[in-house]
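[1] pasting a predicted model and its sequence here:
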Amino acid sequence: MTEQFHSGFACFVGRPNAGKSTLTNALVGQKIAIASSKPQTTRHVVRGIITEPEGQLVLIDTPGLHRPRTLLGQRLNDLVFETWAEVDVVGVCLPCDQRIGPGDKFIIQELAKLERRPILVALATKTDLVSKERQLSHLVDVAAVAEELGIEWAEVIPCSATSGDNVALVREKLINLLPEGPMYYPDGEITDEPTETLIAELIREAALEGVRDELPHSIAVTIDEILPRPDRPEDKPLTDVFASIVVERESQKGIIIGHKGARLREIGTNAREQINRLLGTRVHLNLHVKVLKEWQRDAKYLNRLGF
């Protein structure tokens, strides 16, 4: 360990689908946060732990800030504001393939209002989707918005989690901006998320693919039981995972199950591959679908589902 060891907490913020979870996974070097093309995929705070000889960065992936239409939406926004108040550095994700809009400005203005303002870094994400000219034009806009809103970027870094462009630079800069401090987690640990939560999220990610309209927001997943299969040889273990996909209406249950159960089988197949990798053992995944009417608006259901 070097004499000046830096440690602390950082989080990425941005509109939904700005690339926050994908960048978190790229920096950690392993999938800990699910990513999807659907807005508001992230629903809780995920901690990724990055340990280098010069420091330890605890990276907090937060839900996208949005205009809430449900009690769930309001609780997700509250999570974001709570996180901002606690971290040392905030990385504002401003994707290169989109113009800086009112939603981005709202987020930056809210950060500017904080009593204890964290260090602000601009991350021009998704560089792989645009030309060099568009990237340069975007960086000019990123500088202009800071001036307009009366803030200062400690760093402005164009990057792409998908292509790996400047991911190492983002890691290095974030660690350098942290205060001197101790190592919070043992070297080699990459997340403090419980295994059950990670498994539930992988199932939800598989369920989100291919669904449309309002359905993504209506999907939640609970893990009912995880059991090692008895009487298996030591070199060929098998884990039984029993999980429920929760939706809000009977019609949505039909969509998730699909014709003769085809859609549910597809979700199971896709999720099982990821869970096998996560656990390092073969998994038998038993999924069923249940309806909790309007759960996003019901405090009792939200509490039961962990929100």
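    Great, that's in hand.

[2] okay, CA-based contacts and neighbour counts for the rest of this
    Fine.

[3] how about the helices in the stretch 151-300 of the chain?
    Under the criterion DSSP state H, counting those that start in this stretch, the stretch 151-300 of the chain contains helices at 167-177, 195-208, 215-218, 250-257, 262-279, 299-304.

[4] the longest one to helix 250-257, inter-axis angle?
    Using axes from the mean of the first three to the mean of the last three C-alpha atoms, to 10 degrees, the inter-axis angle of helix 262-279 relative to helix 250-257 is 60 degrees.

[5] so what touches helix 262-279?
    Here helix 262-279 makes contact (C-alpha atoms under 8 Å, 6 or more residues apart in numbering) with 199, 202-203, 205-207, 255-258, 282-287.

[6] okay, pairing it with this:
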Amino acid sequence: MAKVATVAVVGRTNAGKSTLVNALVGEKVSIVSPVEQTTRNTIRGIVADPRGQLVLLDTPGLHKAVGTLGTLLNRMARRSAAGTDITCVVFDASQEPQLEDIGWMQRVAKEKPEKVVFVLNKADKSPFFEKMFRDAWQEACGTSGSSELELEKGVRGQSGSSELELEKGVRGQESGVRSQSGSSELELEKGTIPLWVKSISTTEGGAKPVLDALFGFAEEGELLFDEDIVTDYPRKLAIADVIREKYLAHLHQELPHELGIIVKRVTDEGSRWKSEAEVLVNRPSQKPIVIGRSASTIKAVRKAAERELKEVFGIPVSLELWVNVEPNWMKNQKLLSEMGYLGGLV
């Protein structure tokens, strides 16, 4: 029987969660941008593998909440972690631990989930910070009143996985399981809870140790989705995410978090889809930036989004975009609901 698990991919904003999810799934299901807080909804990516199926929830990055939208994003991230079989916490190991990283460690230490994977993402960029993350985890265990020994229960799971031998009582040892790709940089440590994994998700095969770790925790069961499905993310929200991604690429830091997208309707015209979307900004002065001189920006965004949507859905998608000023839209419950933020797990 196949091995199946639901996985919450959590961590602070811009730690590389969406890139990792896309690498695990093998197709693009989450938007990726160097701008922080890119993911705003909880997106389900579905991994089909000879061993079974993993349902990944790519959550908004945990950050210091500002306003209604920020509070909702943090709530969605925490709720995802609480309702899945495995918690996969992604850390940006190219820099020292941040407060949000320590917050996730403290949460894990306090709640003592039996199946946890700590991913040291971008581990190839600076090995110096790995020890700082491990030390921060030990401190989190101390402040929570728990210990690594207490968190060790259930490490092997009921599956007796041959892909990943998770031996009890081997805490702190540096022995590793090499990935099948032969990379000497990608080591999968065994015998610790949480299970520490080094990943270079931007490289081919770089996410394989994470995949092995997750299947090591998965248990036998019935598939949750058909084998040919890679995501059950609603079509309107997927289109909105692609439009946001293209705007982030064009505007960079000019309007990173003050840009909202509402897809009003998607019409199936047989040989193509027609989609109408509203772009929201907070202030009148932002409208010319989003439109661009002679409408150059909005045209470029539309064309780039249409190209990607055709690849994603396998059918031409024509976009009609218009820009409206909606002061404080990030505090407007009705608008946030239209964007899918008030529905919990979308």
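    Received it, and whenever you're ready, just let me know what you need. Computed from a prediction, not measured in an experiment: that's the story for all the values here.

[7] so the residue nearest to Thr191 of the first structure when sequence neighbours are not counted: helix, strand or coil?
    Nearest non-adjacent residue to Thr191 of the first structure, counting by C-alpha to C-alpha, 6 or more residues apart in numbering: Gly48, 4.7 Å away. State at Gly48 of the first structure, reduced to three classes by DSSP: H, G, I helix; E, B strand; the rest coil: strand.

[8] list the contacts for the counterpart of Gly48 of the first structure in the second structure?
    By TM-score structural alignment, Gly48 of the first structure lines up with Gly45 in the second structure. Neighbouring residues of Gly45 of the second structure by C-alpha under 8 Å, 6+ apart: 21-22, 25, 29, 55-58, 230-232.

[9] can you do 10 Å?
    With contact set as C-alpha atoms under 10 Å, 6 or more residues apart in numbering, Gly45 of the second structure has these partners: 7, 18, 21-22, 24-30, 54-58, 229-233.

[10] look up how far Arg107 of the second structure lies from it.
    Here the distance between Gly45 of the second structure and Arg107 of the second structure works out to 24 Å (C-alpha to C-alpha, to the nearest Å).

[11] Glu139 of the second structure now?
    12 Å.

[12] repeat that for Pro209 of the second structure.
    24 Å.

[13] which helix or strand contains the aligned partner of Trp84 of the first structure in the second structure?
    Matched to the second structure by TM-score structural alignment, Trp84 of the first structure sits across from Ala81. Per DSSP states H and E, Ala81 of the second structure falls inside helix 67-82.

[14] can you name every helix or strand that that helix contacts?
    strand 3-10, strand 52-58, strand 86-92, helix 99-111, helix 333-338 (3 or more C-alpha pairs under 10 Å, 6 or more residues apart in numbering; DSSP states H and E).

[15] these: which one's closest to Asn121 of the second structure?
    Closest to Asn121 of the second structure of these, according to C-alpha to C-alpha: strand 86-92, at 5.2 Å.

[16] quick one, that closest one and strand 3-10 angle?
    Using the same axes, to 10 degrees: strand 86-92 of the second structure against strand 3-10 is 40 degrees.

[17] nice, that's everything, thank you.
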